[in-house]
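Colleague: A predicted structure for the sequence below; I have some questions about it.
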Amino acid sequence: MQPVSLLLNVLWIVLGGAYMAFGWLVAAVVMAITIVGLPWARAAFNIAAYTLLPFGSRAVRRDELTGMEDVGTGLLGLLGNVIWFVLAGWWLALGHLLTAIALAVTIIGLPFAWAHLKLAGLALWPIGKTIVPA
């Protein structure tokens, strides 16, 4: 990890990243408990780690990365994302949005607000995405 990314990630954890990562973790555990929600739990665990340390990484569609469509990027992925949105996506996105608004009040918080807005979009449609180094 680059020194700048390390510094930004430490500040990120202090300025809202830790509790939002915890929110993703709670969503993942709830989905895993239901057994039926295991595909969503896997995506939520991956994004919880990304939410904890977002600088130096980015989320991309798997089909754009590999050049091939898979279950998560096709019709089943769309259906999975709709179910995710109804069960957990909207409240995670709302948490990221509210945190972004609070951080955008200060100049120092602007890069963190932007990161929260990107994560809010990811919270709405996480299936079919993967986290890669930036």
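Modeller: Looks like it arrived, so ask away.
Colleague: hey, let's count contacts and neighbours off CA atoms from now on
Modeller: Fine.
Colleague: So which residues of this structure form strands?
Modeller: Secondary structure of the chain (DSSP state E): strands at 57-61, 129-133.
Colleague: For residue 88, find the nearest of those strands.
Modeller: strand 129-133 (16.5 Å; CA to CA).
Colleague: if we can go back for a sec, output the strands of the chain as CSV; include the columns mean neighbour count and distance to residue 32.
Modeller: Output for the strands of the chain, formatted as CSV (neighbours: other CA atoms under 10 Å; distance: least, CA to CA, whole Å):
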stretch, mean neighbour count, distance to residue 32
strand 57-61, 16, 22
strand 129-133, 15, 19
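Colleague: mind checking which of those is nearest residue 39?
Modeller: Nearest to residue 39, of all these, is strand 129-133, at 12.3 Å by CA to CA.
Colleague: elements contacting that closest one?
Modeller: Packing partners of strand 129-133 (3 or more CA pairs under 8 Å, 6 or more residues apart in numbering; DSSP states H and E): helix 38-52, strand 57-61.
Colleague: adding another structure so you can compare the two:
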Amino acid sequence: MNFLMNLIWFVLGGFISFASWVVIGVLWCLTIVGIPIGMQCFKFAVMAAVPFGREIRISESGTSLVINIIWMLLGGLALAAEEAVLGVIFCMTIVGIPFGLQHFKHAKLALFPFGAEIYRVA
């Protein structure tokens, strides 16, 4: 079932989230200092491509607070806004609600990507 949902997700707009994460990651990787941030973006691009069957756990430790603030100012807010708008659009239909919820999950991830970890749900 996850495979089918991921396939429908990618065809109906998941590629937009995937492409956004990849573009932001490439832009960060253009600088030497930004390479670790860009690599984190590529990791989350995979999550954006196939989100069903995976969950996100965001750390509450605050150790990555500074880098999350920098991220938010230099790309995170735009990515979160995109995900929130897509989530609202998908939730306008009953059939699209599971896809809209995935977009809201990605919006939270777009705001606080550092300290977050992706794990598979059994």
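Modeller: Received the coordinates, thanks. Since the structure is predicted, the reported quantities are computational estimates derived from the model, not experimental observations.
Colleague: TM-score of the superposed pair?
Modeller: Remark: TM-score between the superposed chains equals 0.93 [TM-score structural alignment, normalised by the length of the second structure]; 121 aligned residues with a CA RMSD of 1.4 Å.
Colleague: In JSON lines, list the strands of the first structure along with distance to residue 106 of the first structure.
Modeller: As requested, those are exported to JSON lines (distance: least, CA to CA, whole Å):
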{"stretch": "strand 57-61", "distance to residue 106 of the first structure": "24"}
{"stretch": "strand 129-133", "distance to residue 106 of the first structure": "28"}
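Colleague: Out of these, which gets nearest to residue 7 of the first structure?
Modeller: Set against residue 7 of the first structure and scored by CA to CA, these come closest in strand 57-61, at 14.0 Å.
Colleague: helices or strands up against that closest one?
Modeller: Under the contact rule (3+ CA pairs under 8 Å, 6+ apart), strand 57-61 of the first structure is packed against strand 129-133.
Colleague: what range in the second structure does the strand it packs on sit on?
Modeller: On the second structure, the counterpart of strand 129-133 of the first structure by TM-score structural alignment is residues 116-120.
Colleague: Go through the strands of the first structure and name the closest to residue 95 of the first structure.
Modeller: Checking the strands of the first structure against residue 95 of the first structure by CA to CA gives strand 57-61 as the closest, at 18.6 Å.
Colleague: Need the contact partners of the closest one.
Modeller: Residues outside strand 57-61 of the first structure that contact it (CA atoms under 8 Å, 6 or more residues apart in numbering) are 50, 73, 122, 128-134.
Colleague: And the residues you listed, which is closest to residue 91 of the first structure?
Modeller: Using CA to CA, residue 122 comes nearest to residue 91 of the first structure of these, at 12.2 Å.
Colleague: Just give the nearest non-adjacent residue to the equivalent of residue 47 of the first structure over in the second structure, would you?
Modeller: Alignment note (TM-score structural alignment): residue 47 of the first structure maps to residue 44 of the second structure. Residue nearest to residue 44 of the second structure in three dimensions, not counting chain neighbours: residue 21, with 6.9 Å by CA to CA, 6 or more residues apart in numbering.
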